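Trainee: output the structure for:
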Amino acid sequence: MTRLPAADWTQRHDLAELVACLGPDRIRYVGGAVRDTLLRSEVEDVDCATTLLPEDVLAHLKAAGIRAVPTGIEHGTITAVMPLGNVEITTLRKDVATDGRRATVTFASEWADDAARRDFTINALYAHPETREISDYFGGLKDLEQRRIRFIGDARQRIREDHLRILRYYRFQARFGSELDKEAEEACTELAQTLKGLSRERVAMELLSLLRLPDPSVTIRRMFAQGVLSVILPETGKMELTTFDRLIDAERENTIPAAALRRLGALLPPERKAAEMLGSRLRLSREQRKRLICIAQRQTDDAQNPRALAYRHGRDCAIDRLLLLGADCEVLKNWDIPQFPLKGGEIVQRGVAAGPEVARILQSVQNRWVEEGFPDRRRVQAILEEELA
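Mentor: This is a model prediction of the structure:
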């Protein structure tokens, strides 16, 4: 018998109140909290499964004075708003029909039925909230020990139920795996084209989650070799991945945290049009698209004046472009981008008529100020005198 190790989150007083409210034999901790605790990793969210129907969960929470939000009640999910972190509580389910994009489910009464509809064995581990005894229906404990990501049941069938599981497989493999599962690898390769039927938002979410992991380079290379990456990023079809590998090394050497968009930019050719098309296709936000486009406009001479680069394009984009070149970012650390100490009104006061000529002079002074390394206002005034002369 395997028990869930004691962890900070298992000692939460508000969780004890939740368990008492719903009944310890009618609720189980499940999924990431169980998996990550067994791996001695930090637990971010606590999810629970229950034999209670959603309306009964709501009634019990109300009786206990616990605020409940029906975040996904049509799928059986209620969010309990708790002092130490919200908890999602989902009624046991089993699939009735699937089409690769969404599933029709019905509520179930058996824990094993609920486990059978989950994606990977390591995500189908249930822990009793009081005894902490773990129920393992598909060998997830052994797979976790061997760091193997394995689909529950037939891998191809599980992917046909939800095509996004291909990307989830690679993400979990990059995060937890070391031993490759042959069936999973073959199924993902064989069914890669099914990813085209998914919503772009779902693809973007999984892809960015994969790219922000500490070092996904081995997994990205495998996705590339297996033809999976080119399905979701056709821009990579004729590329090599040397820029991506160099970026991972540069981030590590400069002790700069991973950024998913920076790494996504490393998988694209340095072309504005490619970034614009991808940003639109993946339904990225305006800010995300702006950063991706800035990355795509990188030049080989960016490293010649890193501070000028940061002034013109912002610190984040400057660091992105320097790292993509494998350049040192030390000069930008703890450097505050200065404000240009000259306004157009001052030029007008010197007798220049308001209009294009003021803008031209202002731009010329600013360019020289940047190239000279952002000197003080006295030098800016001197530069202005030279331009006016």
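
Trainee: drop to CA atoms for contacts and neighbour counts, all remaining ones
Mentor: Will do.

Trainee: so what's the residue count around residue 356?
Mentor: Neighbours of residue 356 under the rule other CA atoms under 10 Å: 9.

Trainee: in the protein, which spans are strands?
Mentor: Secondary structure of the chain, counting by DSSP state E: strands at 27-30, 46-50, 68-72, 77-80, 87-91, 93-98, 103-107, 125-127, 134-136.

Trainee: output the ones you listed as TSV; include the columns distance to residue 157.
Mentor: Output for those, formatted as TSV (distance: least, CA to CA, whole Å):
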stretch	distance to residue 157
strand 27-30	23
strand 46-50	24
strand 68-72	25
strand 77-80	25
strand 87-91	24
strand 93-98	10
strand 103-107	13
strand 125-127	21
strand 134-136	21
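
Trainee: turn those into JSON lines, columns for mean neighbour count.
Mentor: What follows is the strands of the chain, written out as JSON lines (neighbours: other CA atoms under 10 Å):
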{"stretch": "strand 27-30", "mean neighbour count": "24"}
{"stretch": "strand 46-50", "mean neighbour count": "22"}
{"stretch": "strand 68-72", "mean neighbour count": "16"}
{"stretch": "strand 77-80", "mean neighbour count": "22"}
{"stretch": "strand 87-91", "mean neighbour count": "23"}
{"stretch": "strand 93-98", "mean neighbour count": "17"}
{"stretch": "strand 103-107", "mean neighbour count": "16"}
{"stretch": "strand 125-127", "mean neighbour count": "24"}
{"stretch": "strand 134-136", "mean neighbour count": "20"}
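
Trainee: another sequence for comparison is provided below:
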Amino acid sequence: MKTIADADWLKAAETRAVMDALDASWAGGSRFVGGCVRNTLMGRPVDDIDIATQLEPSEVLEALETARIRAIPTGIDHGTVTAVVNSKPFEITTLRRDVETDGRRAVVAFTQDWAEDAGRRDFRLNAIYADATGALYDPTGGGIEDASTGAVIFIGDGDERLKEDYLRILRFFRFNAWYGAGIDEQGLAACERQKDGLKQIAVERIWKEFHKLLAAPDPSIAVEAMLKSGVLAIIAPEATMVEGLYDLRVTEALVRAKPDPMLRLMSLIPCSAAAVMAVSKRLRMSNAETERISRWAADNLPDPTAFNGRELRKALYWHGAQAVADRAMLSGKDVRDLIHAILAWKRPEFSVGGDDALAVGLTGPAVGQALRTLEEWWIEQDFQPDRDELLARLAELD
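Mentor: So this is what the prediction gives:
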């Protein structure tokens, strides 16, 4: 029997404490499931630990209380309790079966059947269980193999899994971006057939999933599959420039940049105010996200790869380092030296203000006009004039 007994997280004192508490109520009635098991088999880092249990939520709470482990009823109506040991959370969920689904949410009932619990999950590699010793259980019969080969395959009938929760369409592509070694054609066909179901899903949930997908080390193949299947047209019809994403991946490698979901989204859409506003509105981006993408698409931001040192500093002052860096990263050129210069730049401080203008006798609208004129002159002088020079110049504008 395959095992993950050597996993560090499995042997950790916090993990042992939680499992011992649960086993004290029902020996062998609790198993690890999902990402912690999958990632261990795939040699990936484990961030979160989920536990499936035959205990009902009230019994879980009682078991944790007896062991003096902090318990939080985070989703108790759906069977989930969070145990916290030394600030480390463990999400514990009672085995469930679906009673009713509508593509957005499910009504569930508790069960003690591991196969029923596995059958309501999305992909076979997410339905692998491990007991306290690390021994593995694979109710679907394909999860362990899928984890070893990087196959993202729906449990049972793909269309049925998607009709239960249409957000699984995006999860299919996200898991392929992060874990897949080749997209399952049957699963892809099911996503194409069911893609209109995404219109029922809250936009915030769609953007969250898409954002996670774009954060993968290389989401290119998954995004291209989304485009060809028509899924991308449902959630972001402006995002058609997959070749831009491939170009960005080359640039990311050159400058050793970390994955940036926002930059990757920009690579997929036209650099225009109309496209930016449409995508921002459709995905209900945050104010910060909208501001960043809008600055990148500004009409008055020229190609930074054509700048010399002085012009680059001028653009950085007016547009900000983020916008200039975004435009550079998406230029399709070797921008290693340019990115280095952008990262090294520190915005100079314009050291003259309204009180200085009033002190030289300016009043009303003349104050703002004089300060703008002075700042523009200072910038044209490559930020070299100091405060004394600025004040002398300001006096001449009186």
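
Trainee: out of the strands of structure 1, which is closest to residue 318 of structure 1?
Mentor: strand 46-50 (37.7 Å; CA to CA).

Trainee: does anything pack onto the closest one? Which helices or strands?
Mentor: Contact partners of strand 46-50 of structure 1 among helices and strands, from 3 or more CA pairs under 8 Å, 6 or more residues apart in numbering; DSSP states H and E: strand 27-30, helix 32-38, strand 87-91.

Trainee: in structure 2, what stretch matches that strand?
Mentor: Under TM-score structural alignment, the counterpart of strand 46-50 of structure 1 in structure 2 spans residues 49-53.

Trainee: now the matching stretch on structure 1. Mean distance?
Mentor: In the superposition with structure 1, the average deviation recorded for stretch 49-53 of structure 2 is 0.6 Å (mean CA distance after the TM-score superposition for structure 1).

Trainee: what's in contact with that stretch?
Mentor: 29-36, 89-95 (CA atoms under 8 Å, 6 or more residues apart in numbering).

Trainee: rerun at 6 Å
Mentor: By CA atoms under 6 Å, 6 or more residues apart in numbering, the residues outside stretch 49-53 of structure 2 that reach it are 29-33, 36, 90-95.

Trainee: ditto for stretch 21-40 of structure 2
Mentor: By CA under 6 Å, 6+ apart, stretch 21-40 of structure 2 touches 46, 49-54, 63, 67, 126, 128-131.

Trainee: what residues sit buried inside that stretch?
Mentor: 21-23, 25, 28-40 (16 or more other CA atoms under 10 Å).

Trainee: tell me the residue in structure 2 aligned with residue 339 of structure 1.
Mentor: Aligned partner of residue 339 of structure 1 by TM-score structural alignment: residue 349.

Trainee: so how many other residues sit close to that match?
Mentor: 8.

Trainee: please report how far it lies from residue 343 of structure 2.
Mentor: Note on residue 349 of structure 2: its distance to residue 343 of structure 2, by CA to CA, to the nearest Å, is 17 Å.

Trainee: ok, residue 124 of structure 2 next?
Mentor: 44 Å.

Trainee: redo the contacts of stretch 49-53 of structure 2 as JSON lines? Include distance to residue 170 of structure 2.
Mentor: Listed next are the contacts of stretch 49-53 of structure 2 as JSON lines, based on distance: CA to CA, whole Å:
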{"residue": "29", "distance to residue 170 of structure 2": "32"}
{"residue": "30", "distance to residue 170 of structure 2": "30"}
{"residue": "31", "distance to residue 170 of structure 2": "27"}
{"residue": "32", "distance to residue 170 of structure 2": "25"}
{"residue": "33", "distance to residue 170 of structure 2": "21"}
{"residue": "36", "distance to residue 170 of structure 2": "21"}
{"residue": "90", "distance to residue 170 of structure 2": "26"}
{"residue": "91", "distance to residue 170 of structure 2": "23"}
{"residue": "92", "distance to residue 170 of structure 2": "25"}
{"residue": "93", "distance to residue 170 of structure 2": "24"}
{"residue": "94", "distance to residue 170 of structure 2": "26"}
{"residue": "95", "distance to residue 170 of structure 2": "25"}
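
Trainee: having no further points to raise, I will conclude here.
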